[in-house]
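Enquirer: here is my input; please provide its structure:
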Amino acid sequence: MAAIATVLVASACSSSGSSSETKQATLSKDGKGKKITVWLMDDAQKGWPEVLDAAKKEFTAQTGAEVDVQWQTWTNYTTKLDTALLSGNAPDALEVGNTQAAKYIEAGSFVDLTSVKGQFDNSDKWLDSLAASGQSGDGTKTYAVPYYAGARVLIYRKDLFAAAGVAQAPTTLEELKAALTKVKAANASVPGFSALYLPGKNWYSAVSFGAGGFGVKGVIAKKDGGKWAGTLSDPKFVEGINTWNDLQKNFSTGGTTVDESTQDALMAKGNIAAIIGNGWELGSVVDPKTGDPSLKDKLATIALPGAAAGQPTPAFLGGSDLAVPAKAANAGLGATFLQIYTNTAQQTALAKHAIPNAKNLVAAYKAADPANKATGDAAEGQTWFIPNSPQWSGADETALQNAFSAIAGGGDVAAELKKAQETLVKDLNG
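Expert: The predicted structure follows:
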């Protein structure tokens, strides 16, 4: 995969040095007798098939064309996509993870949708971080359309909180600290107990606290005069990480060398009162195969509290985008399908299952299930995203993991963040 990715980016640089010369979008209704191919993750097949069926029906009614959805899985998806885009056998529309989009945008692999963006429902209200992931690095052009999102929240044992005398969910960081102090004291005899599980390598959670002090624009790094400049050493970011560090030192037994990948299973064992995770992890904790179903009525979720009530700590917003490959045989029809699949009607229906792509539709998501309130609140609030660059890689995530692991182990906060920043800036600037 790395070799193919290198070819993609190199080909873009050798031709134009940017994605500015990529194919411009059109919206076509001329589809009589045609069939378009769409690649979607099987999340839709399992979670909201009725939404897709409605979009396909409407698309055929408007264009005369049929839709062949080819189901994909995230495993090895980028390898398959890289190969298809290079060989010219790309589908007419596709789904891509929001952390993957920048590479393809830089390589000129997607159609430029800027000129037709205004014809997509709610495009002026798209979720900030999800919209940014589909844009050019300078934010002036749109190449991918937000599809749906997931947000990290605080998942906690309301029974353990209540037993410790915490009757109401905390609304600020100070209230959270006070609650965790009581929960920790009430469970002092439980071996390895974590009032809040914050393993050292869970950099997503750590950076959220940094963003809470610094702000969500340019978290980790930002463009400055055409070059990337690091923001990890900003005093306000460092201050936020000090808050995270205090929490992990005082309330977590997560250790310094592990990440969040096992936290759901550990919480199910009973010695963790709270974790920071994606909303769907609540289901993982109570899964009969991997967790403890008896905890179902004992868990609750809230947006991670921030400095003031009603101002949650910024959450990392993950999710998916939709795009039209530049070499698609039916690019105009592909764009029209995406327009229909993301219109208000379809996104409102999708909101029964996942966070929709626009802020004005999140209310429908929260109304669908009381359990959705926390992730909906997080998505409506400030969210942050990784530097929108094709140069972002797993190596950068490792640098952040190493930094927070070292901090959790007693390392100097400012020094470790500066070290990570130097690595990240070097990578981002090629």
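
Enquirer: CA atoms for contacts and neighbours, from now on please.
Expert: OK.

Enquirer: how about the strands in this protein?
Expert: Assigned by DSSP state E, the chain shows strands spanning 35-41, 66-72, 93-97, 144-157, 221-224, 227-230, 274-278, 299-302, 315-323, 383-384.

Enquirer: which neighbouring elements make contact with the fourth one?
Expert: Which is strand 144-157. Packing contacts for strand 144-157, counted by 3 or more C-alpha pairs under 8 Å, 6 or more residues apart in numbering; DSSP states H and E, involve helix 128-133, strand 274-278, strand 299-302, strand 315-323, helix 373-380.

Enquirer: out of the ones you listed, which comes closest to Glu239?
Expert: Among the helices and strands packed on strand 144-157, strand 315-323 comes nearest to Glu239, with 17.2 Å by C-alpha to C-alpha.

Enquirer: which elements pack onto the closest one?
Expert: With contacts taken as 3+ C-alpha pairs under 8 Å, 6+ apart, strand 315-323 sits against strand 93-97, helix 128-133, strand 144-157, helix 203-214, helix 331-341, helix 373-380, strand 383-384.

Enquirer: one more, please, to line up against the first structure:
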Amino acid sequence: MRRRLLALVCVSACLLTGCGVMSDSAAERRTVTVWLMQHSASQDFLDRFTEEFEREHETLDLDIRIQEWTGVGEKVQRALRGDDPDGPDVIEVGNTQVSAYAESDGLLDLTLESMRDWGRDDWLPGLAEPGRWGSQQYGIPWYAANRVVVYRKDLFRAAGVTPPKTRDEWLETTERLDTGDTQGIYLAGQDWYTLAGFIWEEGGELATEGSGVWKGALDSEAALRGMDFYRRLQKLGDGPVDADEEHPPQAGVFAEGNVAQIVAVPGLVRAIVQQNPALEDTIGYFPVPGKEPGRPGAVFTGGSDLVVPAATDVEDAAVEVVAALTGARWNTDLARTMNYVPNKAELADSVAGEEGLEAMAAGAARGRATPATPRWSVVEADNPIKEYMTKVLTGADPEKEAERASRRITETLAFE
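Expert: Presented below is the predicted three-dimensional model:
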């Protein structure tokens, strides 16, 4: 948004020297300020993109500024309110954050471009759906990452089993692996993102919306079936029932060498191998199994969308940047460079040959996001889902605990 300052400089130059001495290209040149998050893209990728984009758009300059995730929410809100005179024209945001920003009327509506030019119907649902507010598309999918099953090939061979194709097979396989000092699976009791996938696979929801009112839905029959599957799988290992996957970090637990499987993003394997290099050639991946053969299970899809502040004064140029970064050419380049899933299932071939990415891309086709309400972040901060899971895993009545957790979710979502 530095164009206002540039305009003043140009006016001053005209007054001093006469506008006729300025070239048309200099007068028309504009800068697009882009905020991207730390570690989302390598510097090499950004350098290549900037060079090519500026060559193809001779009157545009890119000013890419890297932001840290910590504290970025308030910084983005200030920019959307127009409080930052040197603010961004394009912003990378978490896919589940879009609704909070769109609610304040601070984002440009990109529905027309999405439907007419960018193939909205082909985007991964887990990225596309949270990018909408009402019927309008504000967030444009950039990249995705989701959980797969990370497993020990040597332990599978020793047990005489192969990667399962269905959830029932997964339980049977894990039970055979869970013997002696080997945990069939390490699954922390409060890994609620993994539980969400099991609930969605059963046809349930974390929360539902009707007539603008959101309600917790963990007490539906489908959601209860998802929790029951989680309970049956979790007990085939020694994961703590009162902690999530980061307490302790499951990468460290897997690195100890006596765990056959974990549910994680493929990128976690780097941390595992750093702690135990001997495991590098023993690790494999497969999509989280679904109820039916040949169809991966539903999973939570994380990732980023690109948005354009409504206050930008280079709207058309900002849209050009979004179109380029999310288009097939640069989206597949980013996926290969950073080990991401591209924003469309049809682009999955771009990561072919990389086992972890192939498993992740297969699962991403059935990816979902958390409920598209700005209040969901408040639910996560208090997180009654974690407490509910622990209660069920320690023997409490699932229906009663699900009803209690659902009421808390409803109260949180309704609070103004």
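
Enquirer: so what number do they get for TM-score?
Expert: After superposition, the two chains reach a TM-score of 0.87 (TM-score structural alignment, normalised by the length of structure 2), with 384 aligned residues with a C-alpha RMSD of 2.1 Å.

Enquirer: can you redo the strands of structure 1 as JSON lines with distance to Tyr197 of structure 1 and mean neighbour count?
Expert: Formatted as JSON lines, the strands of structure 1 follow (distance: least, C-alpha to C-alpha, whole Å; neighbours: other C-alpha atoms under 10 Å):
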{"stretch": "strand 35-41", "distance to Tyr197 of structure 1": "31", "mean neighbour count": "19"}
{"stretch": "strand 66-72", "distance to Tyr197 of structure 1": "33", "mean neighbour count": "16"}
{"stretch": "strand 93-97", "distance to Tyr197 of structure 1": "27", "mean neighbour count": "24"}
{"stretch": "strand 144-157", "distance to Tyr197 of structure 1": "10", "mean neighbour count": "26"}
{"stretch": "strand 221-224", "distance to Tyr197 of structure 1": "27", "mean neighbour count": "17"}
{"stretch": "strand 227-230", "distance to Tyr197 of structure 1": "28", "mean neighbour count": "20"}
{"stretch": "strand 274-278", "distance to Tyr197 of structure 1": "5", "mean neighbour count": "24"}
{"stretch": "strand 299-302", "distance to Tyr197 of structure 1": "15", "mean neighbour count": "21"}
{"stretch": "strand 315-323", "distance to Tyr197 of structure 1": "17", "mean neighbour count": "26"}
{"stretch": "strand 383-384", "distance to Tyr197 of structure 1": "22", "mean neighbour count": "26"}
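
Enquirer: nearest approach to Asn245 of structure 1 belongs to which of those strands?
Expert: Asn245 of structure 1 sits nearest to strand 274-278 of all those, at 14.5 Å, using C-alpha to C-alpha.

Enquirer: following superposition onto structure 2, what is the mean distance for the closest one?
Expert: For strand 274-278 of structure 1, the mean deviation from structure 2 after alignment is 0.8 Å (mean C-alpha distance after the TM-score superposition for structure 1).

Enquirer: and the angle for that strand with helix 373-380?
Expert: Interaxial angle of strand 274-278 of structure 1 relative to helix 373-380 (axes from the mean of the first three to the mean of the last three C-alpha atoms, to 10 degrees): 60 degrees.

Enquirer: map Lys426 of structure 1 across to structure 2 for me.
Expert: For Lys426 of structure 1, the aligned position in structure 2 is occupied by Glu411, per TM-score structural alignment.

Enquirer: circling back: format the helices and strands packed on strand 144-157 of structure 1 as JSON lines; extra columns: distance to Ala65 of structure 1.
Expert: Below are those laid out as JSON lines (distance: least, C-alpha to C-alpha, whole Å):
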{"stretch": "helix 128-133", "distance to Ala65 of structure 1": "28"}
{"stretch": "strand 274-278", "distance to Ala65 of structure 1": "37"}
{"stretch": "strand 299-302", "distance to Ala65 of structure 1": "43"}
{"stretch": "strand 315-323", "distance to Ala65 of structure 1": "19"}
{"stretch": "helix 373-380", "distance to Ala65 of structure 1": "35"}
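
Enquirer: of those, which approaches Leu417 of structure 1 most closely?
Expert: Shortest distance between Leu417 of structure 1 and these, using C-alpha to C-alpha, is found for strand 315-323: 18.8 Å.

Enquirer: Provide the aligned range in structure 2 for that closest one.
Expert: The counterpart of strand 315-323 of structure 1 in structure 2, using TM-score structural alignment, spans residues 299-307.

Enquirer: and the contacts of the matching stretch?
Expert: With C-alpha atoms under 8 Å, 6 or more residues apart in numbering as the test, stretch 299-307 of structure 2 has contacts from 90-96, 98, 107-108, 126-127, 131, 138-147, 193-194, 196-198, 200, 288, 322, 363-364, 366-370.
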